[in-house]
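[1] okay, here's the prediction I keep looking at, along with the sequence it came from:
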Amino acid sequence: MTGLDYPGDVLGFANDLTDAERAKLSQLRAYLDENVRPVLVERWERGESLADFRKPLAGLHLLDDPSVLQADGSLRPLYRGFVTLELCRLDLAMSITYGGQVGMFRTLVHAGGSPEQIAAWDPGILDFTFTGCFALNEPDHGSDVAGGMATTARRDGDRWILNGAKRWIGNATISDNLCIIAREEGGERVLAFVVPSDSPGVTRSVIAHKAAARMVHNADIALQDVVVPEERRLPRIEGFADINRAFRKLRADIAWSAAGMQLGAYAAAIDYAQRREQFGRPIAGFQLIQQKLVQMVANIAQTLALAVRTAEHPIADDVSPSLVKLIAADRLRETVALARETMGGNGILLTGDAVRFFADAEAMYTFEGTREMNTLIVGRALTGRSAFTR
């Protein structure tokens, strides 16, 4: 099928997509290129959200079109990964704006919700009439939030009273619901609540002056005596073990996101190298430029291999995701830097694409666990000794 090539996928992972999956991905790429790509530069500079593209993307039925569903109604992990890759190949913000809803929020609802909650909310999650985000991190607790969560939930009859604050919450100001994680007062449980964002006592404010993921509206959330009925609590979330269980199936998305961003940066770099002439010929013919391009492709191959492996053989432990994130983020950071270098001074222009990926890689490098924390997690597994605290 024409219209869906992946320069940089030299090992041919995309060749394993079915015709129906390739057709759906081609439809997604055509929509992104025709409607979103033309506004990226201006919106990135202004830090303007891409929320208005969510419902048109929902209208493509990327996740529920019968043509891409298996007999049991599920999606092939490879196809789902390539959906994330396509979004990140355009821009990380587009992936977070869309995927934070149908990926992270939906996954938590399915993993933690009751059958009645899932039945009531899932159709709206898919068509973006019931929007939501995941709120875990806090102003004073990021990497140590599991042991230091300050947000609390107090039982009061058939309702709960929430107090605390959350920080760096993606999509919070464009969501109708906030999935708040809180520690139960007087108990040991960690609970999840789907809180209407217009509830009395909820305040949301966009974090300004970001240099990465500028079109994602990360927010501070303040919770002051917020009343939440029991029926808005996800009953199958009672601790961090349940949250980890919920998100294991999404852990491979880190590698897919990193691969997509690298493919976008590489496409910009190889196109520029073929067009840009110095010393009387295109720079693509110089050894130093070819070395950069080859290293980019090698990084893409490694990252895609991780993505495909973890998609088709789901992660069943809490250590492997840290290793995947560490490797994928390292490869991403190097690739986008090489793409920017390849374009010389023109590489710092937003119109050249590479610098968007260069800046956004810094967000990817840090979120979902910093490199230091992931190193400590893997190191503890290898040695049996924890170096987190003295």
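    Perfect, I can see it now. Numbers count the residues shown, from 1 in each chain.
[2] going by C-alpha atoms from here, please, whenever you check contacts or count neighbours.
    OK.
[3] which helix or which strand is home to P321?
    helix 320-342 (DSSP states H and E).
[4] could you do S386 as well?
    Using DSSP H and E, no helix or strand contains S386.
[5] so who does it touch?
    By CA atoms under 8 Å, 6 or more residues apart in numbering, the contact list for S386 reads L376, G379, R380.
[6] now G59, nearest residue through space, not along the chain?
    D127 (7.3 Å; CA to CA, 6 or more residues apart in numbering).
[7] use this one as the comparison:
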Amino acid sequence: MALFSKIKNTIGLLKDVDLEKLAKLNEKIDLKQAMNTLGNLDDRQIKGLMKMLNHQGKKGQHQLPPIDGDFYNLDLKLTEEQRELQLKVRNFMEDEVRPLVNDYWNKAKFPFEIIEKFAQLNITGVPYEGYGCPNLPFLMEGIIAQEIARVDVSISTFFGVHSGLAMGSIYLCGSDEQKQEWLPKMQRLEKIGAFGLTEPNVGSAVSQGMETTCKFDGENWILNGQKKWIGNATFADVIIIWAKDVDSHQVKGFIVRKENPGFQAEKMEDKMALRIVQNAIITLTDCKIAESDRLQNANSFKDTAKVLKMTRAGVAWQAVGCARGAYESALKYTKKREQFGKPIASYQLVQNHLVEMLSNLTAMQTMVFRLSEMQDEGILTDEHASLAKVYCSMRTRDIVSRAREVMGGNGILLEHDVARFVADAEAIYSYEGTKEINSLIVGRAITGYSAFV
């Protein structure tokens, strides 16, 4: 079964196979031996075989190369198990999510029916150790983020908020008891998480200007204030809320349950991007939180920053996924769309756009690949993550713009996917730190001077 899965996922020879032709082929060659031989090929050999097969078409027929945004073959740097997981996620996104995503994006609703199937992938909490988590390298967390965003950035954001920000806050800042209570259920997607940091009046300066407050009254913590742009918050079971202690003036973290008195989440409407993501404005009115639900190892904004540093690399990978999805959609379109008697992919100006897109995409891919390697090596810094966020979100904007351009007027229609990527790229550009804030983090690192006010 493993051999069959490997061959099907890697080269697709058995998909929609013609059984009559297979029977005739069996008369000519030993299929069992052929299958065993194919199963022992590595990825490089399989790609060579497929290249040869793709050029064995009918005489005179122009065989086009496959559509693949991994031009430098970075997938060859993955282990066999990592590659299988990548393809497992890709197949899920293609089979389960792509057919419904435009409809849900257009209606600004969330496809709750995919959550149970999503859980079966067992990819939640990828880099965490214990609590049912896979405990895989950070590189695989990035690869997964790219594969999800390659089809839809909204679903990738839902997953990143839950698995990265919410679970990550408990994993890094929670007590052993809190981890045991929440992480296994969140890993199985039985409980959904959200992360409340940004506020209506403060975003980039939230570390110093946080207005949401907390005060211990001797028995409970009392939270007051508002949070804005909080993904998943309309349906999340647990929301990580960050608030400033009115006594110590230090930022603390809290596990807020949706049933806590004084907690209210109102869906934000009329967004032009990430329309599937259920963002909310959270209002906390004398919201009582037990001391046992205070994140025991979150005692200042430095602890909050640890979570953000860990997840910022994932946002850079999301940008790569968005860009790759747009590039591959545009390339596919230009091969089929004909003007003046031939496919527009054959024209010089269109090819120039495609090459510009691929150049940026390839640079982004190699950057985030190294970024995750550094994270796995334990040498990742804030400025490393910030540089990737800055560069990848900027280049994604350029790629999705060119993808829309080569599609002409059809580029603004949801049916071709690129319109969705164009809109969602704008959200990636701003969240997890704006371009300006991340630039200043890098600028401080390379000059020694802080330009923050």
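    Received it, and whenever you're ready, just let me know what you need. Predicted model, so just to flag it, every value in this text is computed and none were measured.
[8] and the TM-score between them?
    For this chain pair, the superposition-based TM-score is 0.94 by TM-score structural alignment, normalised by the length of the first structure; 384 aligned residues with a CA RMSD of 1.9 Å.
[9] how many neighbours does V246 of the second structure have?
    Using other CA atoms under 10 Å, V246 of the second structure has 13 neighbouring residues.
[10] ok so, going back, who are the packing partners of the helix holding P321 of the first structure?
    helix 253-275, helix 287-312, helix 354-366, helix 371-383 (3 or more CA pairs under 8 Å, 6 or more residues apart in numbering; DSSP states H and E).
[11] how about F254 of the second structure, what's its match in the first structure?
    Aligning on TM-score structural alignment places F254 of the second structure opposite F193 in the first structure.
[12] contact partners for the counterpart of A323 of the second structure in the first structure?
    With the correspondence set by TM-score structural alignment, A323 of the second structure lines up against Q262 in the first structure. Q262 of the first structure makes contacts with R89, M296, I300, L332, T335, V336, F357, as judged by CA under 8 Å, 6+ apart.
[13] now, which of these sits nearest E42 of the first structure?
    F357 (15.3 Å; CA to CA).
[14] my guess is that closest one meets E334, correct?
    No: when contacts are counted by CA atoms under 8 Å, F357 of the first structure is not listed as touching E334 (11.2 Å).
[15] the two: who's more crowded?
    Neighbours were counted for F357 of the first structure and for E334 using other CA under 10 Å; F357 has more, 32 against 17.
[16] how about the more buried one, what does it touch?
    D91, L92, M261, Q262, G264, A265, V336.
[17] neighbours of the first one, how many?
    Think D91 of the first structure. D91 of the first structure has 27 neighbouring residues, counting by other CA under 10 Å.
[18] what do you get for A30 of the first structure?
    So A30 of the first structure, with other CA under 10 Å, has 14 neighbours.
[19] what helix or strand does it sit in?
    Here A30 of the first structure is assigned to helix 19-31, by DSSP H and E.
[20] show me where the stretch 101-250 of the first structure has its helices.
    106-112, 115-127, 145-148, 240-247 (DSSP state H, counting those that start in this stretch).
[21] deepest in the core, which of the ones you listed is it.
    helix 106-112 (a mean of 22; mean count of other CA atoms under 10 Å).
[22] residues in the second structure aligned with that helix?
    Using TM-score structural alignment, helix 106-112 of the first structure pairs with 167-173 in the second structure.
[23] what's F71 of the second structure aligned with over in the first structure?
    Using TM-score structural alignment, F71 of the second structure pairs with V10 in the first structure.
[24] need the contact list for that match.
    By CA under 8 Å, 6+ apart, the neighbours of V10 of the first structure are V297, A301.
[25] how far away is it from F82 of the first structure?
    As for V10 of the first structure, its distance to F82 of the first structure is 15 Å (criterion: CA to CA, to the nearest Å).
[26] do V216 of the first structure as well
    21 Å.
[27] L3 of the second structure contacts K32, doesn't it?
    No: counting by CA under 8 Å, L3 of the second structure stays clear of K32, with 11.3 Å between them.
[28] quick one: which of the two has more around it?
    The neighbour count for L3 of the second structure versus K32, taken as other CA under 10 Å, is higher for L3 (13 against 10).
[29] secondary structure element for that one?
    Using DSSP H and E, L3 of the second structure falls in helix 2-11.
[30] what does L121 of the second structure correspond to in the first structure?
    In the first structure, L121 of the second structure lands on L60 (TM-score structural alignment).
[31] S26 is in contact with its match, correct?
    No: counting by CA under 8 Å, S26 is not a contact partner of L60 of the first structure; they are 11.0 Å apart.
[32] for the helix holding A30 of the first structure, which positions count as buried?
    A20, E21, R22, A23, K24, L25, S26, L28, R29, Y31 (16 or more other CA atoms under 10 Å).
[33] check how far that helix sits from its aligned residues in the second structure, on average.
    Compared with the second structure after fitting, helix 19-31 of the first structure has a mean deviation of 2.3 Å; criterion: mean CA distance after the TM-score superposition for the first structure.
[34] pull up the aligned stretch in the second structure for that helix.
    The aligned range for helix 19-31 of the first structure is 80-92, by TM-score structural alignment.
[35] likewise for stretch 221-236 of the first structure?
    Counting by TM-score structural alignment, stretch 221-236 of the first structure corresponds to 282-297 in the second structure.
[36] how long is that stretch from one end to the other?
    Stretch 282-297 of the second structure: ends 24 Å apart by CA to CA.
[37] who's in contact with it?
    Under CA under 8 Å, 6+ apart, the answer for stretch 282-297 of the second structure is 170, 172-175, 178, 219-228, 230, 233, 252-256, 260-266, 303.
[38] repeat that for stretch 173-192 of the first structure.
    51, 105, 130-136, 149-155, 162, 172, 193-198, 204-206, 217-219, 233-235, 237-240.
[39] flag every buried residue along it.
    Judged by neighbour count (16+ other CA under 10 Å), stretch 173-192 of the first structure contains these buried residues: 173-184, 190-192.
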